[in-house]
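Peer 1: with the input below, show me the fold.
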Amino acid sequence: MKSPLSSRRTDLLAAGAAAVTVVLWASAFVSIRSAGSAYSPGALALGRLLAGALVLGLICLLRGEGLPPRAAWPGVVVSGLLWFGLYMVVLNWGEQKVDAGTAALVVNVGPLVMALLAGWLLKEGLPPRLLAGMAVSFAGAAVVGLSMSGEGSASVLGVLLCLLAAVAYAGGVVAQKPALRHGSPLQVTTFGCAIGAVACLPFAGQLVSEAGDAPLSATLNMLYLGVFPTALAFTTWAFALARTTAGKMGATTYAVPALVVLMSWLALDEVPGWVTLVGGLVCLAGVAVSRSRPRERAVTTTAVTATAAAPEESPEPQPEQA
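Peer 2: Purely as a prediction, here's the structure:
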């Protein structure tokens, strides 16, 4: 049984890993904007996955980590196909059809689907604080999405593609969670990324053709996507997921829209309106609620129980007076 200090340390490490993931995934939106202007959805996904798989493979070799155990492979394969493969392609495609705000709003259905699937398939349950936090964050994400949406810029196809991306993302995370019981986060991420890259090989011709014409900045952004938001962020995600529930990890990603607003403000000089800023703060508040714990009342409860259960002390019998 873990001591309270050890449990607290594990929680802090998982929270730190989740924070790294969220920041890097938010930065990916800025890079995708640049790379997506020169690369088609499938080519961008393949280039990103190849760069990520190469970096992860080298780290695995240096650390001496081999293949994941046999029991981990079903989850690795499913998450590789759904999350690393399908999700990246359809999200890149969807963002060519709708504006960033609409895409963020639709993709944020993913954590809700994830929590429901995890509660059903992984028996994680649906704690009230998690549901309340997700509801608050989803409301914030909706405010951010609607405030950033341009009139008439969304297409039905684009919305459907983003919705498919959200479902693929949720299914991939739920499949990955059991694999982490058998394989290390690095193993599960490395081979999931490699499987996603293999699934995207039909786009190899497009990648080679477009790489010759793409500006250097677009190619560098594609490589950045592979090394940091993919190789590093997916590994820190797996590390955190192995130490908490899929529902809580999904709720944490609601902080991404708020960070995207801030990064766009700083990197692209896109000053957000007050409504967008408020929506971002609501997203962060919902994450805080979903990851909070009920106030500890164990000591009080134990004391009350002990008092109620203790029999009344009877006075010791006194010797009879002669």
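Peer 1: from now on I want contacts and neighbour counts done on CA atoms only, so please keep to that.
Peer 2: Noted.
Peer 1: which SS class is Thr244?
Peer 2: Thr244 falls in the coil class when you classify it by DSSP: H, G, I helix; E, B strand; the rest coil.
Peer 1: which element is the closest residue in space to it that isn't next to it in sequence on?
Peer 2: Take Thr244 and drop its neighbours on the chain: the residue closest to it by Cα to Cα, 6 or more residues apart in numbering is Ala14, 7.4 Å away. Taking DSSP states H and E as the definition, one finds Ala14 inside helix 4-35.
Peer 1: what is that helix packed up against?
Peer 2: Secondary-structure packing of helix 4-35 (3 or more Cα pairs under 8 Å, 6 or more residues apart in numbering; DSSP states H and E): helix 216-225, helix 233-241, helix 246-252, helix 255-267.
Peer 1: for those, which one ends up most surrounded?
Peer 2: helix 246-252 (a mean of 27; mean count of other Cα atoms under 10 Å).
Peer 1: so for stretch 200-211, what gets flagged as buried?
Peer 2: Within stretch 200-211, the residues scored as buried using 16 or more other Cα atoms under 10 Å are Cys200, Leu201, Phe203, Ala204, Gln206, Leu207, Glu210, Ala211.
Peer 1: quick one, what contacts the third one?
Peer 2: With contacts defined as Cα atoms under 8 Å, 6 or more residues apart in numbering, Phe203 is in contact with Gly42, Ala43, Leu46.
Peer 1: go through those and name the one nearest Val107.
Peer 2: Gly42 (18.4 Å; Cα to Cα).
Peer 1: tell me how far Thr244 lies from Trp25.
Peer 2: As judged by Cα to Cα, to the nearest Å, Thr244 and Trp25 stand 19 Å apart.
Peer 1: tell me which of those two has more neighbours.
Peer 2: Using other Cα atoms under 10 Å, the more surrounded residue of Thr244 and Trp25 is Trp25, with 22 against 16.
Peer 1: would you map the strands across the chain?
Peer 2: In the chain, no strands are defined using DSSP state E.
Peer 1: where along the stretch 101-250 of the chain do the helices fall?
Peer 2: Here the stretch 101-250 of the chain has its helices, by DSSP state H, counting those that start in this stretch, at 110-121, 128-148, 156-179, 185-199, 204-213, 216-225, 233-241, 246-252.
Peer 1: I'd like the structure of this one too, to check against the first:
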Amino acid sequence: MNTDTKQPAWLPMAAYLAVCIIWGSTYLAISFAVKTLPPLLMVGLRFTVAGSLLLGWCLLRGERLPGAKTLIQSAITGFLLLFIGNGGVSWAEVNLASGLAAIIVAALPLWMVLFDKTHWQESFSSAKVIFGLLLGFAGVVFLVTVGGDAIHFSLRNTAQLSAFLVLIVATMSWAAGSIYSKRNPVPGSTFIKVSLQMLSAGLGLLLASVLVGDWSRISWHNVSNSSWTGLVYLIIFGSLVGYLSYIYVLSVWPAARVGTYAYVNPVVAVFLGAFIGSEPMSLWHFVGLAIILTGVMLVNSKQFGKGRISPTLAARKT
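Peer 2: Next up is the predicted model:
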């Protein structure tokens, strides 16, 4: 993206706010979309369409498809980040409120530290990082135990417990995919690689939806307007506008400053879920979120102090 030409002074802030609001709102959009669309089918359509649009735009600009190595790496990254990561979030939101899902996903950087073996010595020699990890995970446990009744969640509810466990696996997969992508750089433009990640994950999810019988069970005329609206919003805003805004603001602002969007997203998700989705919102949501984000801030304190962004914060791209 060319940033040499003079840009309006308000544009970077507008792009940053777009990332904060759009990516925070995707949790609610997912909850609307999976009301009457099977989750695997829904997220498969989302990434297949978004990936096709982005790839077509890249090819129209004269970019060329990369070699086999980039294709394979993009497919693996797409599987970890989008197939398991976003697919898991979408599946979990059938039984979990969108605001609660966003708060649990906010613990993503904690998993990153646990999986980033190359930095274990540095991370686990820091009392601040260790305390941040313990505090952040304690926030998740606190939220789903002490705060359970207030947030309409129960570990005794089999469907909710399964959704919670799938959401944890999805978050872990995001962390693993982030590390894999960072440790295995390959040639090719960012937009091409992301489009291939979306397409590989989207097609894989559509195949998975066939295997679990979604296509045979779905009644298309019973799909609600709110589900279609949620899907279209996820394609256009969540996967395209939000990502392009992120890439732009990252090119003109310090990475650590851009990375603060990850602290805003769950707050946006909770408020939108309450005021638009009629989801529960209580003090316990914000106590749990405050504990988790305090842990995340402690874990990421070194990266922010050096003006860098945690690879995990950069992983939430679509």
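Peer 1: any idea how far the helix holding Ala14 of the first structure is from the middle of the chain?
Peer 2: 8 Å (Cα atoms, centre = their mean, to the nearest Å).
Peer 1: and if you look at stretch 131-145 of the first structure?
Peer 2: For stretch 131-145 of the first structure - counting by Cα atoms, centre = their mean - the centre lies 15 Å from the chain centre.
Peer 1: looking at the helices of the stretch 101-250 of the first structure, which is nearest to Val304 of the first structure?
Peer 2: That would be helix 128-148 among the helices of the stretch 101-250 of the first structure, by Cα to Cα, at 25.5 Å.
Peer 1: with distance to Val289 of the first structure as new columns, can the helices of the stretch 101-250 of the first structure be given to me in JSON lines?
Peer 2: Below are these laid out as JSON lines (distance: least, Cα to Cα, whole Å):
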{"stretch": "helix 110-121", "distance to Val289 of the first structure": "15"}
{"stretch": "helix 128-148", "distance to Val289 of the first structure": "5"}
{"stretch": "helix 156-179", "distance to Val289 of the first structure": "21"}
{"stretch": "helix 185-199", "distance to Val289 of the first structure": "26"}
{"stretch": "helix 204-213", "distance to Val289 of the first structure": "43"}
{"stretch": "helix 216-225", "distance to Val289 of the first structure": "30"}
{"stretch": "helix 233-241", "distance to Val289 of the first structure": "18"}
{"stretch": "helix 246-252", "distance to Val289 of the first structure": "10"}
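Peer 1: Leu281 of the first structure: which of those is closest?
Peer 2: helix 128-148 (7.4 Å).
Peer 1: corresponding residue for Thr301 of the first structure in the second structure?
Peer 2: Aligned against the second structure by TM-score structural alignment, Thr301 of the first structure finds no counterpart at all.
Peer 1: and Thr301 of the first structure, how many neighbours?
Peer 2: 11.
Peer 1: again, but for Pro127 of the first structure
Peer 2: By other Cα under 10 Å, 12 other residues sit near Pro127 of the first structure.
Peer 1: just Val141 of the second structure next, same as before
Peer 2: 16.
Peer 1: do you know how far it is from Leu289 of the second structure?
Peer 2: For Val141 of the second structure, the distance to Leu289 of the second structure equals 11 Å [Cα to Cα].
Peer 1: overlap of the contact sets of these two?
Peer 2: By Cα under 8 Å, 6+ apart, no residue touches both Val141 of the second structure and Leu289.
Peer 1: picking that back up, for Trp265 of the first structure, find the nearest of the helices of the stretch 101-250 of the first structure.
Peer 2: Among these, the nearest to Trp265 of the first structure by Cα to Cα is helix 128-148 (12.5 Å).
Peer 1: chain center to that closest one, what's the gap?
Peer 2: Distance, centroid of helix 128-148 of the first structure to centroid of chain: 15 Å (Cα atoms, centre = their mean).
Peer 1: list the buried residues for it?
Peer 2: 129-131, 133-148.
Peer 1: elements contacting it?
Peer 2: Helix 128-148 of the first structure is packed against helix 100-107, helix 246-252, helix 255-267, helix 274-291, with contacts defined by 3+ Cα pairs under 8 Å, 6+ apart.
Peer 1: can we see that at 7 Å?
Peer 2: helix 100-107, helix 274-291 (3 or more Cα pairs under 7 Å, 6 or more residues apart in numbering; DSSP states H and E).
Peer 1: quick one: that helix to helix 100-107, angle?
Peer 2: Computed by axes from the mean of the first three to the mean of the last three Cα atoms, to 10 degrees, the angle separating helix 128-148 of the first structure from helix 100-107 equals 160 degrees.
Peer 1: what's the span of stretch 275-289 of the second structure, first residue to last?
Peer 2: Note: stretch 275-289 of the second structure ends 18 Å apart using Cα to Cα.
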